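A.B. asks: all I have is the shape, not the residue letters:
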């Protein structure tokens, strides 16, 4: 059988596809779409997250929030760190996919971006499970639903996420020859395996959150759990769903195809736009989890009334209720 050398993808000794094959992809086709997405996420997400942090700070000062406050703070922290990388990605796109800041900056910014994407997914799941425990098992779960446990769990999530992403993004995400940052065409086999593992973990977490329910819950409790799951589902489907579906197809197919460059060309624009959509979680998280939280809104409004030139504050009984029942303040 004759073998056409142009269709053979050379492999290095480490099992990576040779990076010298650029696949001749039309890299400029994603510039307009991703620039709009990143600009929208940054311009709206940054003030929303900062305002949300201020509201949570005021809620914590009043004695409310409980362990839910810790989880949401971690979620907003991951959103803010991800937001701070977006201006550099916009400049990278406007510079025709050429990273001018060197390898260390590329590796650091790319690592921060990915760590916070996956940390966001984990904290979304934890927030949903915490709310379900508070409603389904309010008494038996008190031992694990404490601020100390939440703080330890937050540290564990960050540590495991750092290690998980470290194994996938190293030894490098920078192509010194073409100055590509966090882009490989065709992708390395090692990175493809990493993305497939992250897809499996994402799907498992999503299914676990959806199936967490109890038939013994009252109608009011069931409505609260349903609302929480709807919020989680909207974020996962709208923001993370397209990227994981298209990415799953891409990385699995790359392990099976004999012509990876043809596959990369056919899916490039769709994959890149879905990849960009994941940054919109930085905009949706504060809208869903802070502005839909009744007592957080009250505290935020009370703290901003002097700035707005209004002399009244939140009713005294509201502030007392926040001190007396921490779990009440973080219900959605």
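C.D. replies: Perfect, thanks for sending it. What you see is a predicted model, and the numbers here were worked out from it, not measured in a lab. Numbers count the residues shown, from 1 in each chain.
A.B. asks: going forward, measure contacts between C-alpha atoms and count neighbours the same way
C.D. replies: Fine.
A.B. asks: which residues does stretch 242-260 contact?
C.D. replies: Residues outside stretch 242-260 that contact it (CA atoms under 8 Å, 6 or more residues apart in numbering): 7-9, 186, 189, 192-193, 195-196, 199, 263-264, 267, 270-271, 274-275, 277-278.
A.B. asks: go on, stretch 73-89?
C.D. replies: Counting by CA under 8 Å, 6+ apart, 38-39, 41-42, 45-46, 49, 53, 56, 109, 112-113, 116-117, 119-120, 123-124, 154, 279, 281-282, 285-286 sit against stretch 73-89.
A.B. asks: what of stretch 159-171?
C.D. replies: Applying CA under 8 Å, 6+ apart, the contact partners of stretch 159-171 are 111, 114-115, 118-119, 190-191, 194-195.
A.B. asks: if you set the cut-off to 6 Å instead, what comes out?
C.D. replies: The contact list for stretch 159-171, computed with CA atoms under 6 Å, 6 or more residues apart in numbering, reads 191, 194.
A.B. asks: tell me which residues of that stretch come out buried.
C.D. replies: Residues of stretch 159-171 classed as buried by neighbour count (16 or more other CA atoms under 10 Å): 161-162, 164-165, 168-169.
A.B. asks: put this next to the first one:
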């Protein structure tokens, strides 16, 4: 059996203590993962406390303090709902990892918990993509956005996003399993060992469709938005009123550029490391299974540690979303109002439309 310098403590084989009953000694890797029994409960508990406070506040403001729902409000409401559903699952994961991978609940509940994690993850990514596209249209095509963007379309898009997320994440309910091992009951983060090859194909497809492509869209949108906002003519008007409005537009423009940078940084901090380390870990695990001599246990262990360290980062998006997008929404609405007023003289019909659509 291959092993890495181990104290007499709980060990992990690949992911969440995979059973070695069906694997040869040449394939089986054993390494120490005691760090996750501290890292994951503490980080998930922090996300639960902070995220619950921020998201319930956001929901209260949106539901009870917002008189007219704009498209951005609809997207933010769905994003907040997505985060809130996930946050309510965290106490169970805190208990599970604090008790060192001993699942006290049923298998269906294990499936629901894992399903909600991935539904939140990819639901958040897709709604962030929707918000980015919405802002891109509003900033780069302010007049046309009055006709392209509406609350009704935002609702239809939101329903489509939820349907797509639920459809794509439904296989998680099949792959997630529990297994009794010694005196413990494991709730697999991925799936049981015999289904891992199928899960790898499914996970790869989902990562491309629901992370890689939306991430490219967000990068392109924000890149074009920054270029547009940095144009000297953006938000400029004539006359004394235009001078005052131009100064305000410049200040608002700078805030919007900073916000875009922050959003991109947080997007890459929460989602990109998780997907990179997870893909690396899954690939190494597959290679180790296919050809044990091709990959050492030390490399597999390093990838497993990196993957588990980035899991709390993916959960942290539930805390960041309410802060970033309420703040960004205010700046963008201010920018769009100035921009559309500046264009009203050129497009008389646009002055009759309300910027509340944005």
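C.D. replies: Arrived safely, thanks for sending. Keep in mind that this is a model prediction, so the values were computed, not measured.
A.B. asks: TM value for the aligned chains?
C.D. replies: Superposed pair, TM-score by TM-score structural alignment, normalised by the length of structure 1: 0.76. Supporting alignment: 286 aligned residues with a CA RMSD of 3.1 Å.
A.B. asks: quick revisit: show me the contacts of stretch 73-89 of structure 1 that map onto strands.
C.D. replies: Within the contacts of stretch 73-89 of structure 1, no residue falls in strands by DSSP state E.
A.B. asks: now, the residues you listed that are in helices?
C.D. replies: Using DSSP state H, 38-39, 41-42, 45-46, 49, 53, 56, 109, 112-113, 116-117, 119-120, 123-124, 154, 281-282, 285-286 are the members of those that sit in helices.
A.B. asks: please enumerate the helices of the stretch 101-250 of structure 2.
C.D. replies: Secondary structure of the stretch 101-250 of structure 2 (DSSP state H, counting those that start in this stretch): helices at 107-140, 145-148, 151-175, 196-207, 213-229, 239-270.
A.B. asks: same check, this time on the stretch 251-358 of structure 2
C.D. replies: Secondary structure of the stretch 251-358 of structure 2 by DSSP H, counting those that start in this stretch: the helices cover 272-290, 297-315, 317-343.
A.B. asks: let me have those in CSV, extended by distance to residue 29 of structure 2.
C.D. replies: Listed next are the helices of the stretch 251-358 of structure 2 as CSV, based on distance: least, CA to CA, whole Å:
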stretch, distance to residue 29 of structure 2
helix 272-290, 9
helix 297-315, 6
helix 317-343, 32
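A.B. asks: right, and these - which one's nearest residue 228 of structure 2?
C.D. replies: In terms of CA to CA, the element of the helices of the stretch 251-358 of structure 2 nearest to residue 228 of structure 2 is helix 317-343, at 11.7 Å.
A.B. asks: aligned against structure 1, show me the partner of residue 125 of structure 2.
C.D. replies: Mapped onto structure 1 by TM-score structural alignment, residue 125 of structure 2 lines up with residue 121.
A.B. asks: on that earlier part again, buried ones only from the ones in helices among the contacts of stretch 73-89 of structure 1, please, as a PyMOL command.
C.D. replies: Per 16+ other CA under 10 Å, the buried members of these correspond to this PyMOL selection:
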select buried, resi 38+39+41+42+45+46+49+53+56+109+112+113+116+117+119+120+123+124+154+281+282+285+286
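A.B. asks: from residue 110 of structure 1, how far out is residue 50 of structure 1?
C.D. replies: 23 Å (CA to CA, to the nearest Å).
A.B. asks: and for residue 146 of structure 1?
C.D. replies: To residue 110 of structure 1, residue 146 of structure 1 is 34 Å away according to CA to CA.
A.B. asks: and residue 160 of structure 1, what's its match in structure 2?
C.D. replies: By TM-score structural alignment, residue 160 of structure 1 lines up with residue 164 in structure 2.
A.B. asks: the aligned partner of residue 84 of structure 1 in structure 2: neighbour count?
C.D. replies: When structure 2 is aligned by TM-score structural alignment, residue 84 of structure 1 is paired with residue 88. Residues contacting residue 88 of structure 2 under the criterion other CA atoms under 10 Å number 14.
A.B. asks: now do residue 217 of structure 1
C.D. replies: Residue 217 of structure 1 has 15 neighbours, counted by other CA under 10 Å.
A.B. asks: quick one: the closest residue to it other than its chain neighbours and residue 319 of structure 1, what's the gap?
C.D. replies: Taking CA to CA, 6 or more residues apart in numbering as the measure, residue 217 of structure 1 lies nearest to residue 136, with 6.0 Å between them; neighbours along the chain are not counted. Using CA to CA, one obtains 26 Å as the distance from residue 136 of structure 1 to residue 319 of structure 1.
A.B. asks: just want to know which of those two has more residues nearby.
C.D. replies: residue 136 (21 against 17).
A.B. asks: please say which position in structure 2 that one maps to.
C.D. replies: In the superposition onto structure 2, residue 136 of structure 1 corresponds to residue 140 when matched by TM-score structural alignment.
A.B. asks: now do the same for residue 290 of structure 1: its match in structure 2.
C.D. replies: Using TM-score structural alignment, the partner of residue 290 of structure 1 in structure 2 is residue 326.
A.B. asks: that match: how many residues sit nearby?
C.D. replies: Neighbour count for residue 326 of structure 2, taken as other CA under 10 Å: 14.
A.B. asks: do you know which of the helices of the stretch 251-358 of structure 2 lies nearest residue 107 of structure 2?
C.D. replies: Proximity to residue 107 of structure 2 (CA to CA) singles out helix 297-315 among these, at 21.9 Å.
A.B. asks: return the set of buried residues in that closest one.
C.D. replies: Those would be 297, 300-301, 303-315, for helix 297-315 of structure 2 by 16+ other CA under 10 Å.
A.B. asks: of these, closest to residue 31 of structure 2?
C.D. replies: When the buried residues of helix 297-315 of structure 2 are ranked by distance to residue 31 of structure 2 (CA to CA), residue 301 comes first, at 6.7 Å.
A.B. asks: how near is the closest one to residue 32 of structure 2?
C.D. replies: In terms of CA to CA, residue 301 of structure 2 sits 8 Å off from residue 32 of structure 2.
A.B. asks: now swap in residue 189 of structure 2 and tell me
C.D. replies: 17 Å.
A.B. asks: with residue 187 of structure 2 instead?
C.D. replies: From residue 187 of structure 2 to residue 32 of structure 2 the distance is 18 Å (CA to CA).
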